[in-house]
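Asker: here is the input, now give the coordinates:
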Amino acid sequence: MEFRDLKSQYNKYKTEIDSAIHKVLADANFIGGEEVAILEKRLSEYVGVKHCISCANGTEAMTLLMMAWGIKEGDAVFVPDFTFFSTGEVVSFVGATPIFVDVDKDTFNIDTIKLERAIVKVLNERKLTPKIIIPVDLFGLPADYIEIEKIAKKYNLKVLEDAAQGFGGSINGKKACSFGDAATTSFFPAKPLGCYGDGGAIFTNDDKLAELLNSLKVHGKGDNKYDNVRIGVNSRLDSIQAAILNVKLTAFINHELDDVNRVYKEYTEKLKDVVETPVIPEGYISSFAQYTIKLNNKQERDTLQSKLKGEGIPSMVYYVKPMHKQGAFSENKYEDKDFEVTNKLCDTVLSLPMHPYLNAEEISLIIEMIKHVFKTI
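Answerer: The predicted structure is shown next:
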């Protein structure tokens, strides 16, 4: 059994994927080919924004925005404590200070009440200048952008939606990657929409920002790549990955998002009285990058994971260490008591196999095994 079954996906779309790759090989147009332009247009239309700027990966997508917005030493950027390292890394990379904020115990996303408290605290200390909020659409569920955007407006902050895991999610019909001043996503293979390597994209309705980003991602180019008007980076999505993503995007739209939500409903219906299952607020749709349950304590979580492994059922812990305890951020001082929810989640969450190609037999096996384990512990 696969945790995220890319093999079944490939076998289903083998003809289309192989054909798309072979076309790029035959055309020998490997960088910036028509496949990239087609993908960017399709992605912007799907999300509902004016511009999609593809790049090398999701981390660089956020880094490019840090550069475009001039974020630097002395600036404060607010980041959820329970997330992947890169969301805080891009802040420190440009010399700014990540301010970690505890998360909501039900949605796993940034706690908006604690977010505002953190902003006020930074303002009162007068050591840093608040600049950006980076909410993360964790495990596929969009963050609470209704409240986040109100807070951002109140304190004159930008919002960068980190939708690395969230592509395909929505709030009242408004798609992930369309919130805030700009949004980013990742095409890492295991993401809801993934390629066969690294890839990422930025989404925005800001014409000038899009123009600047298209320059920054190609060595700060001006009219052409040999006219360099600013210092930039080399961060491009290659044509083969774009060709693969064009095939996968069609599958994602046609059935994959619906299929992962079918699996979510099956899991939740059968497990809700056994473990704490994911909470999806009314009006929200998750793209379920992960299906994450909560156990009562670390021992119970670790026992369940071990028993599942013994039966050939893979599972993962996202995340074993909170951001504020990462050694890379040790020069910043954080109070452990400010992260009560995150600290507990790191000890109690477990993600089960989740992808559009889970069949009824596999789902039933996972559910019955979890029920069996809880009869013995």
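
Asker: alpha carbons only for contacts and neighbour counts from here, please
Answerer: Will do.

Asker: just the buried positions in the longest helix anywhere in the chain, please.
Answerer: Using DSSP state H, we find that the single longest helix of the chain is helix 360-376. Applying a neighbour-count criterion of 16 or more other C-alpha atoms under 10 Å, one finds I363, I366, I367, M369, I370, K371 buried in helix 360-376.

Asker: to check against the first, give me the structure of this:
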Amino acid sequence: MRCEFEIAWKTVLGHGRFVSGPEVEEFESSFAEFCETKACVGVASGTDALVMILAGLGIGPGDEVIVPTNTFVATAEAVCLVGARPRFVDVLADTLLIDPDAVVAAIGPATAAVIAVHLFGQTADVDALVPVARRHGIALIEDAAQAHGARLRGRRAGSLGDAAAFSFYPGKNLGALGDGGAVVTGDTNLAAKIRLRQDHGRSVADRHLHEVLGCNSRLDTLQAAILSIKLADLDNANAARRHAMDQYRRQLPEWVRPVATHPDAESVHHLAVVRVEDRAATTAELDRHGIGWGLHYPIPCHRQPAFREFADDLPIAEEAARQILSVPMFATLTDAQVSRICEVLSKAPM
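Answerer: Alright, predicted model coming up:
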């Protein structure tokens, strides 16, 4: 793949269109097709993708957006950046994804949208949320930053709601060589609004005419070229992650509990998240053997200082935050490496 990257770099260097080059349109077309939807607009980051969707839907001051508290802060951050208020809700105890019943209970007169976060590589149960959103006339947005290629009942993440936001941060399943993101949607009118906004509100007909207040949030040409190369192998890489997760499930000690996968979901396992009772002792054992680990996420959004005004009592997410642990997961993880990790975990204090 390195050779393909070098060819892409030489091609972009040759034509010199580092912004809005032909590779951007090519990637947008390919990624929309991959997500089984109509339109894709490349933007500068996954956070910007969420902001663009919210703004494109006309969500702003006076509106409230329902957000699962177990997510990266960017989800809630985007809501605040358009002037709306996040309404945090709890998650399901098994998958740690948004609880549809909690969404129903949280809907009020100011509710304008719900963001279903496809965390850890697994889609939220969007099918349970669609009738709720339609009944109340609110938008259903997918935060698919960790779910490139994931499926729910056979359908791709990105094709399940009104619009979806993707991140191409380097560590993602489909990662660029820097920041990047995209909006995908089946609503071509919404896509056109977002495309207008992400390039300074510039008119398609006259580049000197700015029709709306916009911003500078474009996917770089080089990043688009790199993403197209990696997209071609994404399904294979995701299959390798699923194999690695299967190996974990077979070999992890009983007291290390993997986060569940919904029976109708096909996860792409962006992260391999487990729950343990004594996280400090477990991570110390991993450290002792030179095995990396992470925490996603030890402080729920509603307990973050930045969102203290939106704090609530959300016990399932709070309990999980004390127990979760991310063990190594990547497409080239070998069976031998998984066995070694599980062996070390079995020696850690319970």
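
Asker: can you spell out which helices and strands pack onto the longest helix of the first structure?
Answerer: helix 257-271, helix 298-310 (3 or more C-alpha pairs under 8 Å, 6 or more residues apart in numbering; DSSP states H and E).

Asker: mean neighbour count, the ones you listed: which tops it?
Answerer: Mean neighbours per residue, mean count of other C-alpha atoms under 10 Å, is largest over these for helix 257-271, with a mean of 17.

Asker: against the second structure, where does it fall?
Answerer: Aligned by TM-score structural alignment, helix 257-271 of the first structure falls on residues 238-252 of the second structure.

Asker: can you list contacts of the matching stretch?
Answerer: Outside stretch 238-252 of the second structure, the residues that touch it by C-alpha atoms under 8 Å, 6 or more residues apart in numbering are 149, 173, 258, 267-270, 272, 329-335, 338-339, 342-343, 345-346.

Asker: re earlier: of the helices and strands packed on helix 360-376 of the first structure, which is nearest K344 of the first structure?
Answerer: Closest to K344 of the first structure of those is helix 298-310 (C-alpha to C-alpha; 8.7 Å).

Asker: kindly list the longest strand within the second structure.
Answerer: Longest strand of the second structure, by residue count under DSSP state E: strand 111-117.

Asker: what's the following helix or strand after it?
Answerer: Moving toward the C-terminus from strand 111-117 of the second structure, the next helix or strand (DSSP states H and E) is helix 126-136.

Asker: any idea how far P263 of the second structure is from the aligned residue in the second structure for V136 of the first structure?
Answerer: With TM-score structural alignment defining the correspondence, V136 of the first structure maps onto V117 in the second structure. Going from V117 of the second structure to P263 of the second structure by C-alpha to C-alpha, to the nearest Å gives 18 Å.

Asker: isn't D181 of the first structure up against K158?
Answerer: Yes: with contact defined as C-alpha atoms under 8 Å, D181 of the first structure counts as touching K158 (6.2 Å).

Asker: can you pull out the helices in the stretch 151-300 of the second structure?
Answerer: Ranges of helices in the stretch 151-300 of the second structure, per DSSP state H, counting those that start in this stretch, are 188-197, 221-231, 234-251, 279-288.

Asker: so what's L81 of the second structure up against?
Answerer: Applying C-alpha under 8 Å, 6+ apart, we find L81 of the second structure in contact with V51.

Asker: that one and A55 of the second structure, how far apart?
Answerer: From L81 of the second structure to A55 of the second structure the distance is 9 Å (C-alpha to C-alpha).

Asker: do the same with L222 of the second structure
Answerer: From L222 of the second structure to A55 of the second structure the distance is 27 Å (C-alpha to C-alpha).

Asker: more neighbours, the two?
Answerer: Neighbours were counted for L222 of the second structure and for A55 using other C-alpha atoms under 10 Å; L222 has more, 26 against 20.

Asker: the first structure: which residue goes with that one?
Answerer: L222 of the second structure maps onto I240 in the first structure, by TM-score structural alignment.

Asker: OK, contacts around its match?
Answerer: By C-alpha under 8 Å, 6+ apart, the neighbours of I240 of the first structure are A20, I21, V24, F30, E35.

Asker: ok, the closest residue in space to Q223 of the second structure that isn't next to it in sequence - how many residues close by?
Answerer: Closest residue in space to Q223 of the second structure, ignoring its immediate chain neighbours: A176 at 5.7 Å, by C-alpha to C-alpha, 6 or more residues apart in numbering. Applying other C-alpha under 10 Å, we find 22 residues neighbouring A176 of the second structure.

Asker: same deal with R322 of the second structure?
Answerer: 17.

Asker: also T250 of the first structure?
Answerer: 12.
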